[in-house]
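[1] here's my sequence, what's the structure:
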Amino acid sequence: MDYASIAETRLSKDDVHYLAQLLASKFDFQPESDIRNLVSLMGGEVVVEDMLLADPDQTKSLIVMAPENFQILVPSHTSPERDRFIVAHELGHYVLHYLWQRKKNPDYPIAVVAYRENRKRLEWEANWFAAALLMPETAFRNTYGVLGRNIRKIAAKFRVSVSAAKVRAKELRLELS
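    You can find the predicted model right below:
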């Protein structure tokens, strides 16, 4: 099967966050929910692969065979917290760079692939989506208010890495200790 490459949406960060929250609402996904279950409910599967020595520009991260038939590929050497963000990030590619694009353009390819390459805007959009899905603004601000500036506890609450929680806090202009 021939696969086309995914394409960026050029949506604003607020629009991307809104789409992440729509998805969460549609599937009753909460920050503490199992992200792999969400992928399954959407017709996808998470596949763990050994990618330690692979060339990132040649390593696939998302394969969409058809609507509601996709795979998210996760490295075997990363932590559960990192994996959770990776899956949400790739789900962002699926929602934004596949479902949204197909909605906008009926001629958009049916089968697409994403690689672990650094195409800045494309990756930003998927990161915005993942952050909003796993650490929704209201929930994150509330947790910050309860736990104070303890980023380790905040990260543990959302089951993400400390670095992901730090980026989200910075994005929301919250001070950390």
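[2] from here on, contacts and neighbour counts on C-alpha atoms
    OK.
[3] where do the strands sit along the chain?
    4-5, 44-49, 60-66, 69-75, 112-115 (DSSP state E).
[4] which one of those strands lies closest to Leu22?
    Comparison of the strands of the chain against Leu22 by CA to CA identifies strand 44-49 as nearest, at 18.2 Å.
[5] helices and strands around the closest one, which ones?
    helix 35-41, strand 69-75 (3 or more CA pairs under 8 Å, 6 or more residues apart in numbering; DSSP states H and E).
[6] show me what counts as buried in the first one.
    Read it as helix 35-41. Buried residues in helix 35-41, defined by neighbour count with 16 or more other CA atoms under 10 Å: Ile35, Arg36, Leu38, Val39.
[7] how about this one, so we can line them up?
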Amino acid sequence: MTTLYSVIAEAQRNAPVDPAALARKLGIAVKPMLLDDDMSGALVKVTPDKYEIQVNALHPETRQRFTIAHELGHYVHHRALLGEGVNDNRAYRTTQGDKLFNPKIGPKQETEANRFAASLLMPAAAVERLRAEGMTTAQMASHLGVSQHAMSIRLGVPYEPA
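    Model prediction:
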């Protein structure tokens, strides 16, 4: 029997994880769009039982990947709270006045979606294996298809831009 978590585990077998392919496997379309620069993406209800992820096509690929994973986190953990959906700015926060402002999605849910995204894209086992191989933070970030900043947060080390 295929479960949501087995589909996620399957996606994590390859590095880097492809969050867009995972979304499609879950029946969620991913649409790169021209959004305001301060808007990273959104999870939008398109029919009563179907969602799509809109992602800012102008953001760097690593940012787009994290945004897709973050919106998947909302889908996995907060579907009962979504209503018409939720959009997220660069800080992965929905704010009053946003088109899809959702008062049911607050800081707690945004943190949960961020943790989901980090765990999806940087699985603990993969991070430990790469660390044991002696990779630098930058090498690990490149291997997993994430930003150095995201990798630094996952490792719990200070971010030092190049």
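[8] TM value for the aligned chains?
    Here the superposed chains carry a TM-score of 0.74, computed using TM-score structural alignment, normalised by the length of structure 2; 140 aligned residues with a CA RMSD of 2.8 Å.
[9] JSON lines for the helices and strands packed on strand 44-49 of structure 1, including distance to Ala126 of structure 1?
    Shown next, in JSON lines, are these (distance: least, CA to CA, whole Å):
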{"stretch": "helix 35-41", "distance to Ala126 of structure 1": "15"}
{"stretch": "strand 69-75", "distance to Ala126 of structure 1": "13"}
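[10] closest to Val146 of structure 1 out of the buried residues of helix 35-41 of structure 1?
    Ile35 (24.3 Å).
[11] my read: the closest one touches His89, true?
    No - in this structure Ile35 of structure 1 lies outside contact range of His89 using CA atoms under 8 Å: 10.7 Å.
[12] quick one, helices of structure 2?
    The residue ranges that make up the helices of structure 2, judged by DSSP state H, are 4-11, 19-25, 61-78, 107-121, 124-132, 137-144, 148-155.
[13] and these, which is most packed in?
    Of the helices of structure 2, the one with the most neighbours on average (mean count of other CA atoms under 10 Å) is helix 61-78, at a mean of 23.
[14] in structure 1, what residues pair with that one?
    Alignment of helix 61-78 of structure 2 against structure 1: residues 80-97, by TM-score structural alignment.
[15] still on that earlier bit, using TSV, lay out the buried residues of helix 35-41 of structure 1 together with distance to Thr78 of structure 1.
    As requested, the buried residues of helix 35-41 of structure 1 are exported to TSV (distance: CA to CA, whole Å):
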residue	distance to Thr78 of structure 1
Ile35	16
Arg36	16
Leu38	20
Val39	19
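[16] pull the most distant pair out of these.
    Ile35 and Val39 (6.4 Å).
[17] next, count neighbours for Gln30 of structure 1.
    By other CA atoms under 10 Å, the residues close to Gln30 of structure 1 number 17.
[18] so who does it touch?
    Residues in contact with Gln30 of structure 1 (CA atoms under 8 Å, 6 or more residues apart in numbering) are Ala24, Leu134.
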